[in-house]
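> Quick one: sequence and predicted model below, then my questions.
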Amino acid sequence: MNYAVESLKKHEEWKGKIEVICRTPLNTRDDLSLAYTPGVAQPCLEIQKDINKSYTLTRRSNLVAVITDGTAVLGLGDIGPEAGMPVMEGKCALFKAFGDVDAFPLCIRSKDVDEIVNTISLLGGSFGGINLEDISAPRCFEIEQKLKKRLDIPVFHDDQHGTAIVVAAGIINALKLVNKKMEDAKIVINGAGSAGISICKLLLQLRAGDVILVDKLGALAPGQDWMNPEQANMAEVTNNEQKTGSLAEIMEGRDIFIGVSAPGIVTKEMVASMADNAIVFAMANPTPEIMPDLALEAGAAVVGTGRSDFPNQINNVLAFPGIFRGALDVRASDINEEMKIAAAKAIASYIPDEKLAKDYIIPSALDRGVAAAVAKAVAKAANDSGVARI
């Protein structure tokens, strides 16, 4: 199937992938009086007395805003907020299909960090959670950090944390297959933007050994004057030997390669230079850093990509519906590190050890049971870490 051609036809036919459904009957005068005036005044007054009742007397308890400024849409770059709407609608559809979470797309016509933060903050009382999407780095870090300080509902940048959670789950299982330990693993992450940095942070939380981040100008190391502030911070807690150099040089002897960067930049020779039983997650879309068959031919033991037409697809849909389902179920005020780790471990453990194989280290993106397992683990972690409110 030519997905570009067929998708365009379908979008013209669908005229949007989501719609609002009425949950109350509106067939009689009494129906109207209960759902709207005069009866609706009473729940309004109850919420005025106790704002927490907005969660029980409205749909807020199950409503997430999916928000972009259109600056980093898929692999298309800065195409504008309206052009990002098909992706935001798609994300909302996935929320509903996999987590039974009602999600609403909001596309903001601004690239100003404070303006975006203020806009979302002012709308916060309408939602139970905020999912940030397709916002360029390093602005996405600042927007998320500022929103977390201003809002008392979960704020989650999926490009960062959803990707990191699913990658971590895959790495946990891949390491089991090759009989290596996380704390001993030497890892290289190519692409030091929002996804790469978040993957790095989560792997460090999971006690990964030596992690080196590589960007277009080389390895992140203290003193490199081309790094942005977020990259400079990461350079202080990674790259134990303070190595510098190109991706090819850094990959030598590494146990794990994780790519969130650009197509075709890894060769068979680079994979062959890695440690024995190497793990390669080449996730650039639609064309990965190296095609899976080439990585396997070069000696990689386990290979994952972002594509659905190869085994071991690293797909965020394994994470965000269940994460928000669990957070909403306990009315969490935050999605913290404990909840992210719980989600990663839940995705990994969804596959029993005896069923792990080189082409099956991560559940199918279409497996509806994953979200429920993630939600349960996330809700428990929220309770254990003190951010659950019910």
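That came through, no problem.
> Please count neighbours and contacts with C-alpha atoms only from this point.
Noted.
> Buried residues, stretch 282-291. List them.
Across stretch 282-291, burial judged by 16 or more other C-alpha atoms under 10 Å covers 282-285, 288-291.
> Check what contacts that stretch and list those residues.
75, 257-268, 292, 303-307, 314 (C-alpha atoms under 8 Å, 6 or more residues apart in numbering).
> Quick check: strands, which of those are part of them?
If you go by DSSP state E, these have 257-259, 303-305 in strands.
> Doesn't residue 299 belong to a strand?
No. Using DSSP: H, G, I helix; E, B strand; the rest coil, the assignment for residue 299 is coil, not a strand.
> also this one, for the comparison:
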Amino acid sequence: MSRDFEFVRRNGRRVVRVAARGRDVLNNPMINFGTAFTTEQRESLGLTGLMPSAVVGMEAQLRRVYRQYSHEPTDLAKYIYLSTMQDRNETLFYRLLTENIEEMLPIVYTPTIGKAIQEYSHWYHKPRGVYLNIDHPEDIVNSLQADGRGADDIDLIVVTDSEGILGIGDQGVGGVAITVGKLSVYTAAAGIHPHRVLPVVLDTGTDNLDLLNDPGYLGIRHARVRGEEYDQFVRSFVDAVTECFPHALLHWEDFAAGNAHRILARYRDEICTFNDDIQGTAGVVVAALLSAVRTTRSRLEDHRIVIHGAGTAGVGIANLLVDVMVSEGMTRAEATRHFWGLSSHGLLIEGGRQRDFQAPFARPRNEVDNWKLDVPGEYRLADVIRNVQPTILIGTSAQAGAFTRPIVTDMAAHCERPIIMPLSNPTARAEALPSDLLDWTDGAALIATGSPFEPVVHNDVTYNIAQANNALIFPGIGLGVITSLASRVTDTMIAAAAAAVASAVTDRRPGASLLPTMTQLRSISARVAVAVAEVAEKEGLAGRELTTPIQEVYDNMWQPVYPEVEVI
């Protein structure tokens, strides 16, 4: 038990046992109910006289805070308002977020959180999370245990080293905000208990010269540490997590491409771990692709797939698609031949410049020797489209406008229903706009994007644009792992999560979205969790037997309502 409180279930009811008194109650966001405390609770908790006399319940509180939120002048101001609210009254914060998830998700998560991270050192007001310093690795264990939570008190840890934040790169210590935001979505979407999670930033320095020269910067003021010292720091962190919180799912977030794949490969068979940029992105994109393929009444094996931006996210998508194709009867070698990946150096070609994780998707040199090229010796996107005639085009390049009209019309000339997914965030980095894609293909394109877009009207048909938002996938994966006490996260679980999301889409009318809307997030997360938990059992990785998975997943979802209070 925490020194001040603990949460328990008693006869199916949620109860918080509170030992704190007075301002210690009001200063703790997990047990501060504000004006909703009853007169009796105020008296027994030593709160009489510390707040206005009226007892105002959650519904009235929600109206007040939503009105205040709506009056904030900018998205960043709205983010900061919600952040301070989370630091004041966590239950009310999550109730507000849950009831307005479609409106507020772009504020607490991408794209607004990118701006908040860039300005973190200037709006910082209260620490939230654990800050681990590479110059003092001896402090890791003490830092993880600093708030007094024990081995069975943490279900989920989200960690970043801040080098690959969204589409804005190295953001130093400010990346801690992405871990806080990610955990907020885990709770709002899947009911992961907010007191059983831990945000962590590995501060290994920064190569961002703007930050290093900013007198207000709050992180370590030196260049990023790399190589053996970095790897040992990560090793020490993993060992400390295993020691302190042996049952926790460890979620890696926004590491640079090379480190992300390397770290996941290093630890995925050793601990229960997951990388959302690789596996979560792959899961939601595969869900959209499965939905699109069903719409065209085709099979994955019928498609030629070009991935523009074959980095962490792009190769993650390709790998999961290969797994799905193999499960449908293809060999891995056959499935891999359906992909053409482009990095910053152009098409991945055997013997060319590429990272280890990209190598399986490099095309044979003799395949491209006779290609017609715009510039001899350079294999760029337009060349690939012309020579491959793909049916699926995926953008994870962060190159705004990369899917030009000539490229799209060339693709559409050889494909009746081109599947086009400009996934890069934020909106300013999207490879194309949905309105342009529909215009250039006369409404034929099946589209999913990384950022939210308003519906597009074309030829009197309203097209609802699917947002391939990882929030449709990762919260449910976390809930499924936690509910089943899974010891590992496998590719089969990710594929099952993708299939669960795709199966929730039943509307195939012209203009229908390829993915569920954010308003369905809570139920989608539960559906994903059940699928993941069932795979964990089937693969022998579950730490508990689930007799009624649907009920057990539902029972494991924390609800943002004030619990009963037991004063101790």
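The structure has been received and is ready for your questions. Nothing here was measured: the structure is a model prediction, and the numbers come from that model.
> would a markdown table of the ones in strands among the contacts of stretch 282-291 of structure 1 with distance to residue 320 of structure 1 and neighbour count be doable?
Output for these, formatted as a markdown table (distance: C-alpha to C-alpha, whole Å; neighbours: other C-alpha atoms under 10 Å):
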| residue | distance to residue 320 of structure 1 | neighbour count |
| --- | --- | --- |
| 257 | 24 | 24 |
| 258 | 20 | 26 |
| 259 | 21 | 28 |
| 303 | 23 | 28 |
| 304 | 19 | 30 |
| 305 | 18 | 29 |
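> Identify the residues contacting the counterpart of residue 190 of structure 1 in structure 2.
Under the alignment (TM-score structural alignment), residue 190 of structure 1 pairs with residue 308 in structure 2. By C-alpha under 8 Å, 6+ apart, the contact set of residue 308 of structure 2 is 314, 341-343, 381, 393-397.
> go again using 6 Å as the cut-off
342, 395, 397 (C-alpha atoms under 6 Å, 6 or more residues apart in numbering).
> Near the last one, how many residues? Count them for me, please.
When counting by other C-alpha atoms under 10 Å, one arrives at 25 neighbours for residue 397 of structure 2.
> And residue 227 of structure 2, by the same measure?
7.
> With residue 205 of structure 1 instead?
If we define neighbours as other C-alpha under 10 Å, then residue 205 of structure 1 has 13 of them.
> For the residue of structure 2 sitting at the aligned position of it, give its distance to residue 437 of structure 2.
When structure 2 is aligned by TM-score structural alignment, residue 205 of structure 1 is paired with residue 323. Applying C-alpha to C-alpha, to the nearest Å, the value for residue 323 of structure 2 to residue 437 of structure 2 is 29 Å.
> Strands along the stretch 151-300 of structure 2, start to end?
156-160, 197-203, 249-252, 273-275 (DSSP state E, counting those that start in this stretch).
> and for the shortest one, what span of structure 1 is it aligned with?
Mapped onto structure 1 using TM-score structural alignment, strand 273-275 of structure 2 spans residues 155-157.
> so how far does the matching stretch sit from its counterpart in structure 2?
Aligned to structure 2 and superposed, stretch 155-157 of structure 1 gives a mean residue distance of 0.4 Å (mean C-alpha distance after the TM-score superposition for structure 1).
> Run through who's touching that stretch.
130-132.
> ok, now stretch 97-108 of structure 1?
62-69, 81, 88-89, 92, 95-96, 321-322, 325, 368.
> which of those count as buried?
62-69, 81, 88-89, 92, 95, 321-322, 325.
> Name the nearest of those residues relative to residue 352 of structure 1.
If you rank these by distance to residue 352 of structure 1 using C-alpha to C-alpha, residue 322 comes first, at 19.2 Å.
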